[in-house]
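[1] The amino acid sequence is not available; the structure is as follows:
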């Protein structure tokens, strides 16, 4: 038997041993299993349409936003005909300014203003002032296009147009003299330049002379519209989209498509042709939220289907129109078109395809050509219904699908899966649509950030050969769905970035995805969160915008295998990852989210025949304050920082900051 020796430990020795063990344990805890990327193992194609944008006229996103018209209620068609206008004058008597209705003569634009001018010589005699959409953003040195429709029996009136600043000072003026007479309506326009700027300016018209004049379509556009188009779109808003290089643009919504009732639904045929012939209707978000009532919210449809198609073409995105399926919003009235009266709705869908793609000799292709675009828009897909549900949706959808596929067999149809990503409503639709081999199923998720983190593996078990998914509307809600307290903070954006790794890993299932809503006016919003915020003169992208942009600009062409311990990295140790190859650029693109509140050291090993070939780039978004936001003062408070990145052989070493989203682009050979 061996001799047993007992050694007495001093306090100093014991402390050294404890420290040694602690350091070893800490080192082991910090050292994680490497992530393995097999660059030869292509698991799915990434569709060119993978990352897109969703537009809806909500939050003053259309009129007062993307559509650059500065005059509110330009044709006096609001429910209150003079809303947005003030009429004053020392030489005005009762009845000198009237809103008249010409009825059947112009059913889409019946109202006009009749002004009786009597010996007006000065600015205060007869004035009409328009407040714009929460004011008018006026830029010093910029030219403005002022126009109107008029009708007069005899000459005798001059119309002075003044841009006013917040104090009522004139900061740009011109004079328009209507010269034509008779019973016919005429258009007159003139350009002039602002001498100063204003955040919340106004347009004031004052009359000089004698006579009676009828006025309609009183309009003011900035000279710096997108591509300089007269009556066009707000350039900085379109530029934010163009900078993303989205794969598609979904329009016009959203619940706008359904309407509160069917009379209020979106009808694309009423949004094309001459601007003055497009019917203004109340925007369904006008009274939807009591906490953000917006009684002056209407749709003039100056931004119509032609303009949507044109914008999508401009920024290189596929158009994705959504059409009404004979159902109004089920949250509001749930009004239905009887099945035997559905034919007109189906014909609208078929006519829309012809409008987009038809030869100039076709009925609707000719209308497109008359609007200045003889070439087709190459429409390939369409959504039938928005967020509709129940058996009544399925039976109407079947009629649309049969008619569209009979005439256009290769045309893709986006199908609604309802309002939620789970539950009986979703299960009914998802099961039925998959059984019918639907092209694309539109899934929506407005949930708390934790839902997005826990659902990064949602599509791992979906059938690769079944119907494809369109993640058509999603946004993490920081304070609860539709709460006015919800913010576009870093926590929500980071959670979306983590969820999107799961969408990208499963690009064989998920073919398209878009955040929603897209735009919001800081003084005219109804819903939060929103991706891009504007006021009359300024714009900024939220942290969510920059997450979307990083994905869209780093889309790649093929998904490659990325695992740790043989499993997808979808939440273990609060890490989320995906990887793609860009075959055209010859680059590997890796996306990693660290949702933990600590730095994580992570090794990545590259397997396969390809290996790193020189320095790449790393883009990182991080903030220790998960409640951090961007605003007009700090537009890039949370935004990507770019740096060079190099691999050591086939090994990549990363130090992932707490609460971070990292994108690496690495050339391969």
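    Cool, got the structure. The structure presented is a predicted model; accordingly, all values stated were derived computationally and were not measured.

[2] Going by C-alpha atoms from here, please, whenever you check contacts or count neighbours.
    Noted.

[3] What distance do you get for residue 289 to residue 297?
    Remark: distance between residue 289 and residue 297 (Cα to Cα, to the nearest Å) = 12 Å.

[4] contact partners of the helix or strand where residue 394 lies?
    Taking DSSP states H and E as the definition, residue 394 sits inside helix 391-407. Residues outside helix 391-407 that contact it (Cα atoms under 8 Å, 6 or more residues apart in numbering): 325-327, 339, 342, 346, 349-350, 384-385, 411, 413, 415, 429.

[5] As a markdown table, these with secondary structure, distance to residue 534 and neighbour count would be great.
    Output for the contacts of helix 391-407, formatted as a markdown table (DSSP: H, G, I helix; E, B strand; the rest coil; distance: Cα to Cα, whole Å; neighbours: other Cα atoms under 10 Å):
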| residue | secondary structure | distance to residue 534 | neighbour count |
| --- | --- | --- | --- |
| 325 | coil | 32 | 25 |
| 326 | coil | 34 | 25 |
| 327 | strand | 32 | 26 |
| 339 | helix | 43 | 12 |
| 342 | coil | 40 | 16 |
| 346 | helix | 37 | 24 |
| 349 | helix | 33 | 23 |
| 350 | helix | 36 | 16 |
| 384 | strand | 31 | 25 |
| 385 | coil | 29 | 26 |
| 411 | coil | 36 | 16 |
| 413 | strand | 33 | 22 |
| 415 | strand | 32 | 29 |
| 429 | helix | 37 | 22 |
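
[6] alright, now check it against this:
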């Protein structure tokens, strides 16, 4: 929060300043939105922020959801796509102080300056902030030299706060290749990678993190979505299926990929600037996209530990256009397998889970998102692409499934000892 280029602003003057977003709502100033001038179908810019939902409300929302807040603060660079404004190094201290004050607002004692403000707003207990991102999609030498100043100050005063740095606006290329070593040099805890790419890219990058350096910073897949340009980036089933395949790689490499965020979340059907988006709505109704259901199935079936998986004796990272990952759930004793069949025909799979030992697979349930038409979409009037649940019979030592073409499956299978 507040997300993306909003934190940078079209200019430094229009950057998101968190101190303007707390205190009495009626006293919060209006601010121009970063995307104000990017609506090609509008004659006049009219996209502003009231700060009605500010950092206090954001922290409250995270608390209500049982989620961990991840604020993003300005590093002294305006949006580099829009502007070349850079805060000189000898003038950076107020920006650094804003970062320190935000941590104090979230976690500080009620006797501290900003902890007192939080208490006066009705929340004397600290919010327990653990993470902070500095900058958004910055690039070039100007970014790490400023990030280094922030990192030194934050670690000195708040050594337990995890810092999130950036690898730039794309998943590869010169900017990406320059920034990753810089993030390692600075020792950030997480590196924010962004990718808005084609469905083909998502399928082919399911093994992206298999060989990442386990000794360096972890990964925050901070913004990603499959963009099918042939259909004007519609939220179709193809984009959702490719994301599901890619996410098997995120789950399989959960030791390196700590966080992942589909983006963006909401869009109004009559007032949107960017697509695709996860949830569309009008003034009365909302619609969940196929992409939403992929995210939902992953989020509701995470498991606790990743376990090795093979299909007919082979790895499952895209071989035969089959993608899969497996986890165990310590609380229920279940094995959870997520599977994508990207073929246009049925596929007979036999999944073996390493470590079953003296256990066998018992009965379970299967959730499936499937459509023979890759271009299928949902609408406000009807959600055509939705998951369907069915029962799974007892399996033995392997999970044998006849995978329907163009399908995403989540199987939750119980285990029991071999008698």
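    In hand now; what should we look at? These numbers were taken from a predicted model, which means no experiment stands behind them.

[7] re the thing from before, in structure 2, what residues pair with the helix holding residue 394 of structure 1?
    Per the alignment by TM-score structural alignment, helix 391-407 of structure 1 matches residues 141-157 in structure 2.

[8] To what extent does the helix holding residue 394 of structure 1 diverge from structure 2 after superposition?
    Compared with structure 2 after fitting, helix 391-407 of structure 1 deviates on average by 0.4 Å (mean Cα distance after the TM-score superposition for structure 1).

[9] before we move on, back to that, and of the contacts of helix 391-407 of structure 1, the nearest to residue 567 of structure 1?
    Within the contacts of helix 391-407 of structure 1, distances to residue 567 of structure 1 taken as Cα to Cα reach their minimum at residue 429, with 30.8 Å.

[10] Alignment lookup: that closest one to structure 2.
    Structural alignment (TM-score structural alignment) places residue 429 of structure 1 against residue 179 in structure 2.

[11] My understanding was that its match contacts residue 165; is that so?
    No - Residue 179 of structure 2 lies out of contact with residue 165 (Cα atoms under 8 Å); the separation is 9.2 Å.

[12] Neighbour count for residue 289 and residue 297 of structure 1, which is higher?
    Ranked by neighbour count (other Cα atoms under 10 Å), residue 289 of structure 1 and residue 297 place residue 297 first, with 26 against 13.

[13] measure the more buried one to residue 128 of structure 1 for me?
    Taken as Cα to Cα, the span from residue 297 of structure 1 to residue 128 of structure 1 is 21 Å.

[14] Tell me who's in contact with residue 345 of structure 2.
    404-406.

[15] could those residues go into CSV alongside secondary structure and neighbour count?
    Below are the contacts of residue 345 of structure 2 laid out as CSV (DSSP: H, G, I helix; E, B strand; the rest coil; neighbours: other Cα atoms under 10 Å):
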residue, secondary structure, neighbour count
404, coil, 21
405, coil, 17
406, coil, 22
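
[16] Strands along the stretch 551-669 of structure 1, start to end?
    In the stretch 551-669 of structure 1, the segments counted as strands under DSSP state E, counting those that start in this stretch are 558-563, 575-582, 587-594, 600-607, 616-622, 641-645, 651-656, 660-667.

[17] And the stretch 101-250 of structure 2, by the same measure?
    Using DSSP E, counting those that start in this stretch, strands in the stretch 101-250 of structure 2 cover 131-134, 162-166, 190-197, 218-226.

[18] Quick check: which of those is nearest to residue 293 of structure 2?
    Of all the strands of the stretch 101-250 of structure 2, strand 218-226 sits nearest to residue 293 of structure 2, with 13.6 Å by Cα to Cα.

[19] Give me the helices and strands touching that closest one, please.
    Other elements packing on strand 218-226 of structure 2 under the criterion 3 or more Cα pairs under 8 Å, 6 or more residues apart in numbering; DSSP states H and E are strand 190-197, helix 237-252, strand 257-262.
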